[in-house]
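# show me how the following folds:
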Amino acid sequence: MEERLARPWLKHYPEEIPHRIEYEEKALQTYLKEAAEETPDKPALHFMGKEMTFAQVYDEALRFANGLRGLGVKKGDRVAIMLANTPQSVVSYYGTLMTGAIVVQTNPLYVERELEHQMSDSGAKIMICLDLVYPRVAGVLKKTRLEHVIVTGIKDYLPFPKNVVYPYIQKKNTGIKVDISYNERTHAFTEFLKNNKPVPVELDIDPVEDLALLQYTGGTTGVAKGVMLTHYNLVANTTQALRWMHKIDHGNEVILCALPFFHVYGMTVGMNFSIMDRSKMVILPRFDTAKTLKAIEKQKVTIFPGAPTMYIGLINDPKVQKHDLSSVDVCISGSAPLPLEVQERFESLTGGKLSEGFGLTEASPVTHFNLMWGKRPSGSIGLPWPDTDAAVLSAETGEPAQPGEVGELVIRGPQVMKGYWNRPEDTNATFNGDWLLTGDMGYMDEDGYFYIVDRKKDMIIAGGFNIYPREVEEVLYEHEAIQEAVVIGIPDPYRGETVKAFVVLREGETLSEKELNDYCRKKLSAYKAPKHFEFREELPKTMVGKVLRRALVDEEKEKREKEAAGAKSS
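Here you go, the predicted structure:
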């Protein structure tokens, strides 16, 4: 394949973007240390009225690291972080890396079943979680190898009087009263920091070989797998991002961090990008259009990494015109396809540039991006980043496809994972030599721009979250009234896609849509639970009895086309 790789995309690089980069072989946490030593008083983050300097974040990360060491954490151990975007997320992430331990990012939306799998598979010893999710964590303690839980709350980092008022607001909004009994296994985050000193941790780390992160993702089987990302993988991808944004004012940007840090996209282009660039993060615990608009205006946000659902929400907010968004200069869109209309409307509101990219967890995650200040073909995921090779393999021959010919997109580069945690067979099946098989079908045009046309996997992407049909189907099959079930993704104007379940009931059984909806929401995270249900007498199948998922997808497509035609004629 090497001799056929012409790299036509390189001719589009502006002179400021190098074809090759010399990456620093440093542990990721070194960038926080250097920022604290060289720019100690510079603001590192802003969170709901509270600001912290790089020196303060580093101080607390050191305290956290020494606290973990006091609990017996050593190099190679796994530490799970189950937090919304907060200062604690940054402190615990970098503090964990300082011990040589491996971060396991955990979605706070996980229910006990999902949490048990991830903790058991990773072998995590320590969990840092929000007080609101502590009951779920406590529910899996005896089923996993978790030895200690460190609990924090949003209020812990709020300024007075917000820290006093917030618990009452939280209870009103969630209906949950947080009541935790602290003991030798359950620790309060704030006390944990106070009881430890900010002493530098001496540690020998090989950035190229040593893991920094286990980031869980699904696959064709639907089983969540731990993607092994090294310090070098993450440093390389963050460096690529910094060099791609060649016109930004390095060190003086204000970066909106609304994308969750527990998602590799938000972690790389939000948190790690900000720390490495020594720019300020504006951290939002969750995306809310009104609060996001206020944050952009008040904090003068200049860089906004997001997902299409976020931009759609903002441009459709009835009060968007009342906010000054002119500070926004660069918007990075990923996780799902970006509609052209959304791009154009958001750019007109801000005056900045909104460009789409592509990536996957196994690549830290970014591999392709459109130029921020250059040619941006409609529908394209853009050009491969520096040092990133991409090719499309013909489905018929397995060889590089001709321009315009659809095949499977394959990737290689310094950001590509070592493999899947404790899953050598899955790792081997995902690589062809040093090429990562993405499972995405697409093509490259004659100019070197890449396009995605379909997914080889049946994965559903809703609001930037990956949903694997088999996982949802297994939950449906657990219901005693259900005989058969199949799940597909259907278009959604806000989330990109949403989940629809087709269900066949056992003979003599009855089940309402509401009952099934309630059942799914108890068993699945909210974003995975089906939003639409259809009860059927039977499902389309092959002669050997395999459900024809594609037939259902085609049925839905035909139904939408007929509805659109009917609306147009009326």
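# hey, let's count contacts and neighbours off CA atoms from now on
OK.
# immediately after the host helix or strand of residue 89, which helix or strand?
According to DSSP states H and E, residue 89 maps onto helix 87-98. Note on helix 87-98: by DSSP H and E, the next helix or strand toward the C-terminus is strand 102-105.
# what's next to that following strand, contact-wise?
The contact list for strand 102-105, computed with Cα atoms under 8 Å, 6 or more residues apart in numbering, reads 75-82, 93, 96-97, 122, 124, 211-216, 262-263.
# now show me the structure for the sequence below, then we'll compare the two:
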Amino acid sequence: MTPADHRRRPWLAQYEPRVPATFTPECRTTNELFERGALAQPDTPAFLYFGTQISRERAAGDARALAAALRGELGLRPGDRVAVMLQNIPQLPIAFRAVWLAGGIVTPVNPMNKRRELHHQLNDAGVRIAVCLESLYWTVDDVRGETPLEHIVTCSELDYLDDQPAALDGHERIDCPGGLPFIDLVERHAAAAHLTPVTPQPSDPALLTYTSGTTGLPKGAINTHANVAHNAELITRWFDLGAGDVTIALAPMFHITGIVCHLASSAYSGTPLLMLYRFEPGEMLRHIERWRATWSIGPLTAYIAMLNHPDFQSRDLSSLTKVAAGGAPVYPAVVEAWEAATGVYIHNAYGMTETSAPTHLTPFRAHAPVDADSGALSMGIPGPNVDSTIVSIDDGSELAPGEIGEIVSRGPMITPGYWNRPEETEKAIVDGWLHSGDVGKRDQDGWFYLVDRIKDMITVSGYKVWPRDVEDVLYQHPAVLEASVVGVPDDYRGETVRAYVALKPGAHATPDELIAHCRELLAVYKAPREVELVAEIPKTLTGKALRRELRDRARAEASSAGGFPDV
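A predicted model of the protein is given here:
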């Protein structure tokens, strides 16, 4: 690496010696990614589902059989979109793989979505075939007549199990008239599982992954085969994954983090993938100990939940040595608490749906610095093949280290654009640079710091307040479990700061105490003028606080009260 490269990309000096500045991916498509593991290790477990092991050979065979069913019985054509609306169960990775073998495009659907959201996604993506849980069949069937949807494949979370675990007590099989049972399709087409798979181009779409919609109507980001394959290898290289590792599906695999950092990276690295239907902290702790699981990345809220679970101290978590967080803000106080309890550091990472998961990561075995001005933990440094910088929110010019602006990145993991949204694509991607909509800064050594979303900025008497700054301080209070900060209208100040806070079990703190705590550590205009204690912070399933929901609630309350009271 030349001195010029280090001046332009100073973060390269932070790389471990084994991590290259650039690499050419070994796999060009997701099909190559999955075949690699199946051919090399057919008898090893692909999935650990509660107490059941499922071999790579069986998973590959079932995927090929389902692909034959999709192409034959269901009439899937290359380029068709298939919605997959499942929790973390074996049918999800098998369905993804089958769709890709058949030449289709997967559009993952959040199982929590309601009729309106499902209606939008199926119509926007032009979905003809859906794969869903039996318990969601009637929700999906309800929009069949108003969308292009023709076929619904149904899955039970009780399939693939040797024994029904206590976590699924009360779960039963559900009759779905008009649905096509997943297992029946696989069995019926097993003899045709030798079909010749479609060979996609690296630039072909593998996924239409819809943005969470926390700031507006969800858009379908196109994640190509090359996007997914690149970042699966990036994760594997960065965290040195391989023989002896067990990947934990901590994040939901209908989200880009789960798809790339769990599903795809486990296929590339040849590591078993541990799935537990839905995240429940006690069950997760038990199976980490049972399977000697080693690696995961997930929302910080999952680590908070495990830290505060009564079984945390009694479980042997010594195998869990490769830990990262992403998908939502990571607060230094929580990272410190986890390290104090386990001896293992949570490595911060940053990415988006549009970047096929991470662009920035904290080097494995390193500790990210904390910004002296704001107290924010660095979100990491750009990974191999990534260029990133900070540009002015006003005119797009590149900013110097220490200056606050918009985070922009380019590289082989960046989406080519949004599905049927050329205008949105043009706004988001300029000369190959993806404009994230996130505000941040970088230092002289190439560490990047996330400040906040541009749309979440609060303006108090002309001063800019970033909710993340206030939340960082709230998390330093020993009684605080979760916090989220929003701005609400104020006749005098323009906007004022309001905090929603959930306390740790058994802890006590009054709103006045929390406000005083913030005023000790923040400029007075940044400190919340009102704190509302809540049982929990509303979040997406990926752990992001739904600030828009809180903001709307606060503004409605302020409007009905005729203003916002001083405290």
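# quick one on the thing from earlier: in helices only, show me the contacts of strand 102-105 of the first structure.
Members of these lying in helices (criterion: DSSP state H): 93, 96, 97, 122.
# counterpart of the first one over in the second structure?
For residue 93 of the first structure, the aligned residue in the second structure is residue 96 (criterion: TM-score structural alignment).
# now that match, nearest residue through space, not along the chain?
Spatial nearest neighbour of residue 96 of the second structure, excluding adjacent residues (Cα to Cα, 6 or more residues apart in numbering): residue 106 at 6.4 Å.
# and what of residue 86 of the first structure?
Residue 86 of the first structure's closest residue in space is residue 285 (Cα to Cα, 6+ apart), at 6.0 Å.
# can you give me the neighbour number for the aligned partner of the one you found in the second structure?
With TM-score structural alignment as the criterion, the equivalent of residue 285 of the first structure in the second structure is residue 277. Applying other Cα atoms under 10 Å, we find 19 residues neighbouring residue 277 of the second structure.
# for the one 10 residues further on, same thing?
Counted with other Cα under 10 Å, the neighbours of residue 287 of the second structure add up to 21.
# can you tell me how far the closest residue to residue 546 of the second structure other than its chain neighbours is from residue 214 of the second structure?
The shortest distance from residue 546 of the second structure to any non-neighbouring residue, by Cα to Cα, 6+ apart, is to residue 539 (5.1 Å). Distance, residue 539 of the second structure to residue 214 of the second structure, by Cα to Cα, to the nearest Å: 10 Å.
# centroid residue for the first structure?
residue 263 (2.4 Å; Cα atoms, centre = their mean).
# for that one, what are its contacts?
Taking Cα under 8 Å, 6+ apart as the test, what residue 263 of the first structure contacts is 105, 107.
# what lines up with it in the second structure?
Match for residue 263 of the first structure (TM-score structural alignment): residue 255.
# residue 32 of the first structure too?
With TM-score structural alignment as the criterion, residue 32 of the first structure matches residue 34.
# its match: how many residues sit nearby?
For residue 34 of the second structure, using other Cα under 10 Å, the count is 22.
# any idea how far it is from residue 97 of the second structure?
8 Å.
# now residue 302 of the second structure
Following Cα to Cα, the distance that separates residue 302 of the second structure from residue 97 of the second structure is 27 Å.
# repeat that for residue 274 of the second structure.
17 Å.
# among the two, which residue is more densely surrounded?
More crowded of residue 274 of the second structure and residue 97, by other Cα under 10 Å: residue 274, with 32 against 26.
# residues contacting that one?
Contacts of residue 274 of the second structure (Cα under 8 Å, 6+ apart): 47, 48, 49, 50, 246, 247, 248, 249, 293.
# reduced to three states, what does the equivalent of residue 406 of the second structure over in the first structure come out as?
Under the alignment (TM-score structural alignment), residue 406 of the second structure pairs with residue 408 of the first structure. Three-state call for residue 408 of the first structure (DSSP: H, G, I helix; E, B strand; the rest coil): strand.
# okay, now the residue lying closest to residue 408 of the first structure once chain neighbours are set aside: neighbour count?
Closest residue to residue 408 of the first structure apart from its sequence neighbours, by Cα to Cα, 6+ apart: residue 441 at 4.5 Å. Neighbours of residue 441 of the first structure under the rule other Cα under 10 Å: 21.
# and what of residue 5 of the second structure?
12.
# repeat for residue 187 of the first structure
For residue 187 of the first structure, using other Cα under 10 Å, the count is 18.
# that one contacts residue 134, doesn't it?
No. Applying Cα atoms under 8 Å, one finds residue 187 of the first structure not in contact with residue 134, separated by 11.5 Å.
# show me the common contact partners of these two, please.
Overlap of the contact sets of residue 187 of the first structure and residue 134 (by Cα under 8 Å, 6+ apart) consists of residue 151.
# name the helix or strand for residue 557 of the second structure, please.
helix 547-560.
# mean shift between the helix holding residue 89 of the first structure and the second structure?
Following the fit onto the second structure, the mean deviation recorded for helix 87-98 of the first structure is 0.6 Å by mean Cα distance after the TM-score superposition for the first structure.
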